[in-house]
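> Just to be clear, the model below is a prediction. Sequence and coordinates:
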Amino acid sequence: MHSVNFRSAASFDTNGASLMPSTSYDNRLEKMSHFSIHANTNALRMPPLGLLEKFEDIYKVILILDDRENFVRSKSRNIMDNIRDQYKIQIEVRRLPVGDGIWVARHSHKCIEYVLDFIVERKNVDDLRCSIRDNRYKDQKLRLLRTGLQKIIYMVEGDPNVCEAAESIKTACFTTEILEGFDVQRTSSLADTLKRYGYLTLAIADYYKSSCEGGCRSTNSCPEYRDFIRKCEDLDKMTVSDVFASQLMQVPQVTEEVAIAVLECYPTLYSLACAYSILDGDTRAQEELLMKRSKNVINAAASRNIFRLVWQS
């Protein structure tokens, strides 16, 4: 398995002066944030706009942070206030059932908010190491995928090279980005993380501003905030499909994305077993069943391994 080559980043003090976007590192960070937002965004949903309406005239982009984040409740709150002031962005703190941060577009004339297609999960390297060991890491990523938001940002804070189990962390980051399609971003410290939030907020606002010129005519609209929260709260309820997904992710070659693809075809272990029983006697057809049903979203190795787990174990 390959591993991600993490290079040390600049360190930051936690005073206000260190947060000013004036260094060459800040310039690189700003460009990286804009590139991250504008890359692979063809499928992103848009908030509704009328013909000739401009996004910036109708909506305000607001960063929503989970109220369980440590910096929300500690003296680091000063850093967050500095970010709000220096980048001229709005930040609000609420309880989020999934993720550590999302962005909403708040309508200027109506009491309505739309959840934009971006969500952040922040992990410092120690938290990531612990979640890998107790397997929360896979379950958390599965829940992020099931939110339906298209752009999932996995923010790893700190230097894994000085952490216990460094190779496991690097491998997990590689898998999360290359195999599962998350946008893995590295930050050096809490101050650096909050600075990244600032740049991401500006980049997201810029993306929707440029994409919605002349009105958004997409039929696939962003979900309303209250509907999104209700959907995510339902993710906490363990179902038969959730148990099946957890079992699938123990199979070699089965990532979170593959597990979701299996559930879309066969939501329970019983339904998949019934499909295999219809093909009983044709081992090759059974091995290729999931690959063909998913139109190659599930690769051949994963399809074969799942068949062996379900039918031959």
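On my side now, so go ahead.
> C-alpha only now, for contacts and for neighbours.
Fine.
> tell me what the strand ranked longest in the chain is packed against?
Counting by DSSP state E, the longest strand found in the chain is strand 113-124. With contacts defined as 3 or more Cα pairs under 8 Å, 6 or more residues apart in numbering; DSSP states H and E, strand 113-124 has these neighbours: strand 101-107, strand 151-157, helix 225-234.
> would you turn the ones you listed into a markdown table with mean neighbour count?
Below are the helices and strands packed on strand 113-124 laid out as a markdown table (neighbours: other Cα atoms under 10 Å):
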| stretch | mean neighbour count |
| --- | --- |
| strand 101-107 | 23 |
| strand 151-157 | 23 |
| helix 225-234 | 15 |
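> Put this next to the first one:
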Amino acid sequence: MAPVVAVVTQVKGMPASEPVLLGRKRALPSCPNPLFLKWLTELRDEAREKGLKIQYTYQKAISSLTKYPLPLQNAKEAKILQNFGDGICKILDEKLQRYYRENGPNAPIHSLPKGALPPSRPDNNNLAPPTKKNAAGDQGKDGGGGRRKKREYVPQKRSGGYAVLLTLYRQSQIPGSKGYMFKLELQAEAQLLCDKSFTVPDLGSKYTAWSSVSTLIQKNLVIKTHNPARYSLTEEGLALAERLEAAEQGTKDSSDVDHEEVRSEGEEEKEEGGPGVVELTISEEEDEDRIHPVERVATVAQAEGEGGERFFSGKPQDSQAASKKASGGCLLPGTYEILLCVDFIETTGGSRHCKQELVKELQRNGVNFDIRKLNVGDFLWVAREKVAPVPGQLRAPAGRELVLDYVIERKRMDDLCGSIIDGRFREQKFRLKRCGLRRPIYLVEECGTAAAHQSLPEATLQQAIVNTQVVDGFFVKRVQDVRESAAYLTVMTRYLTKLYQNRTLICRSRELEGDGESEEERGTPSYSLISFAEFNHGAIKNKCQTVKEVFARQLMQISGLSGDKAAAILEHYSTPHSLLTAYEQCATEAEKEKLLSSIRYGKLKRNLGPALSRTVYQLYCTQGALS
């Protein structure tokens, strides 16, 4: 009895309002901000009852809040959390002020008021309102006084989650595997195991099979890291994938998987004696596309071959089935139209009269064009799928778009002069070379006598144009004025329409290998092209860059070090760390200065030379300021 008396003596001074459980520790709250959690749960449930899509926004905020381990003093501090915007913080602040008015300015906010029911555990897949049974912690169906044990999540066969798990597992079993997959290669490989498309949503829906990846991440089966995104299996995901693979191959009794609960997106689960709970996957694609995963440096060791054909396919197809199904994995002749895309900057701002004249000339020539934002270049062409309107829908579904291998950068002489002075000219050529299109064109508009009044001599401008064609390898077209520019765009549009009219177009990914050259398939010439969405996203100017890309930009700031020379250096030393390590291994100062001199660059395979090698060495190895 002595230990019990000691315990009772200790708790005599505690407030009577807090019940004391002798011999046990009080359970810690699942969230240090239960008041904010309660309000967000109420907001989510109200939105769900009204059928508002903002319920998903509240659910994401709830998920972020439950992972945050520190108490918040006000809603403004919650802005550091993901999915907490100005709107949600404003609502929480209003509720907090009302709470202070009702309970006093010193009312505690890190514990619920007396008599208030705690919010149910905010599971990402449970958007049903909390029941009294769950809130009060009544006895579950197991009769043990606790909550019913949740069954294991197993994706439905041939669903998106099923295909992703199997694909990641099989890739991890390959000897020498890198242990992860990028988004586009994962989509291409998993498509064979899935009945639903990973890229094209079903009619009347905005979700694809890729939406199930959000569920796999929430269930801790798949982990997403890095930027561009890399997907790999967790230990739990590996164990589940092994069982799915065993069932798939028939080496294990499939009852091990079939007896468990199978849940897919939107499937309703009915518990005995309890309300139906609808499992909704938070599958908004912006989470995946925010950093959009175009791998710009790492080369994926997966040939395009058959992967390119099934990139757009809704169901797995072999080569014979692909030739029979017109819209399965490619755009067949007659199913698309050639469309000229004009950057909106070419129609607004600056000399507006001249830019509007370009649009009027294109309209007068009967050119089919569209004005949109282009992240690189001023003009390009896309093959847009012809889509018939759907009965009962206001607008026709958006057709797929593949970018042809021609992109035009338009330069007036005054613009060329300004871009050379501020460095844009060199940077634009570098981005055009890396955009993924193999036919870059410079359209230069002469200014006549106005060229003599520019900040740079006319000879310098002419030399820059010649270097663009001879040294950089761009095709340069010179015209006199905006009318000739419109005429050239008209002729090019008609030429490309005729060139591609009998071509089968296949989508390729910049992440996957494949030279994209034309090939013969049963006598029908085909081209592999990049989708417009991937091309335009990959050309974003101020996106996150890898260490290799930043290193390349650093090298190109050195006078005389062109893009070809920087690329040659990167082939040997991909990061500054690897270059500095190589310098440390050199025995003498002279050896360090000549380390890069024998590196060959360009088509002629010339050496970088000792002067440029010494300059790079001095830049990266000189202690203190450069003189």
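Done, it's in. The shown structure was predicted, so the numbers you read here are calculated from the model rather than taken from an experiment.
> Trace the longest strand of the first structure over to the second structure and give me the residue numbers.
Alignment of strand 113-124 of the first structure against the second structure: residues 401-412, by TM-score structural alignment.
> how big's the offset between the matching stretch and the first structure?
Following the fit onto the first structure, the mean deviation recorded for stretch 401-412 of the second structure is 0.8 Å by mean Cα distance after the TM-score superposition for the first structure.
> For that stretch, list every residue counted as buried.
401-412 (16 or more other Cα atoms under 10 Å).
> still on that earlier bit, out of the helices and strands packed on strand 113-124 of the first structure, flag the one nearest residue 30 of the first structure.
Nearest to residue 30 of the first structure, of all these, is strand 151-157, at 15.6 Å by Cα to Cα.
> ok and the closest one relative to strand 101-107, angle-wise?
Compare the direction of strand 151-157 of the first structure with that of strand 101-107 by axes from the mean of the first three to the mean of the last three Cα atoms, to 10 degrees and you get 140 degrees.
> against the second structure, where does the following helix or strand past strand 151-157 of the first structure fall?
Using DSSP states H and E, the next helix or strand after strand 151-157 of the first structure towards the C-terminus is helix 166-174. Counting by TM-score structural alignment, helix 166-174 of the first structure pairs with residues 458-466 of the second structure.
> To what extent does that stretch diverge from the first structure after superposition?
Mean for stretch 458-466 of the second structure is 1.0 Å (mean Cα distance after the TM-score superposition for the first structure).
> Other residues contacting that stretch?
413, 416-417, 451-452, 476 (Cα atoms under 8 Å, 6 or more residues apart in numbering).
> quick one: which of these is nearest to residue 548 of the second structure?
Closest to residue 548 of the second structure out of the contacts of stretch 458-466 of the second structure is residue 416 (28.8 Å), distances taken as Cα to Cα.
> That closest one: neighbour count?
Neighbours of residue 416 of the second structure under the rule other Cα atoms under 10 Å: 20.
> how near is residue 276 of the first structure to residue 313 of the first structure?
13 Å (Cα to Cα, to the nearest Å).
> out of those two, which sits in the busier spot?
residue 276 (21 against 6).
> what do we get in the first structure for residue 96 of the second structure?
For residue 96 of the second structure, no residue is aligned by TM-score structural alignment.
> longest helix of the first structure?
For the first structure, the helix reaching the highest residue count under DSSP state H is reported as helix 190-211.
> Next, the angle from it to strand 113-124.
Here the directions of helix 190-211 of the first structure and strand 113-124 differ by 150 degrees (the same axes, to 10 degrees).
> By how much does helix 190-211 of the first structure deviate from the second structure on average?
Mean for helix 190-211 of the first structure is 2.0 Å (mean Cα distance after the TM-score superposition for the first structure).
> just checking, what packs against that helix?
helix 24-38, helix 55-58, strand 59-66, helix 77-86, strand 151-157.
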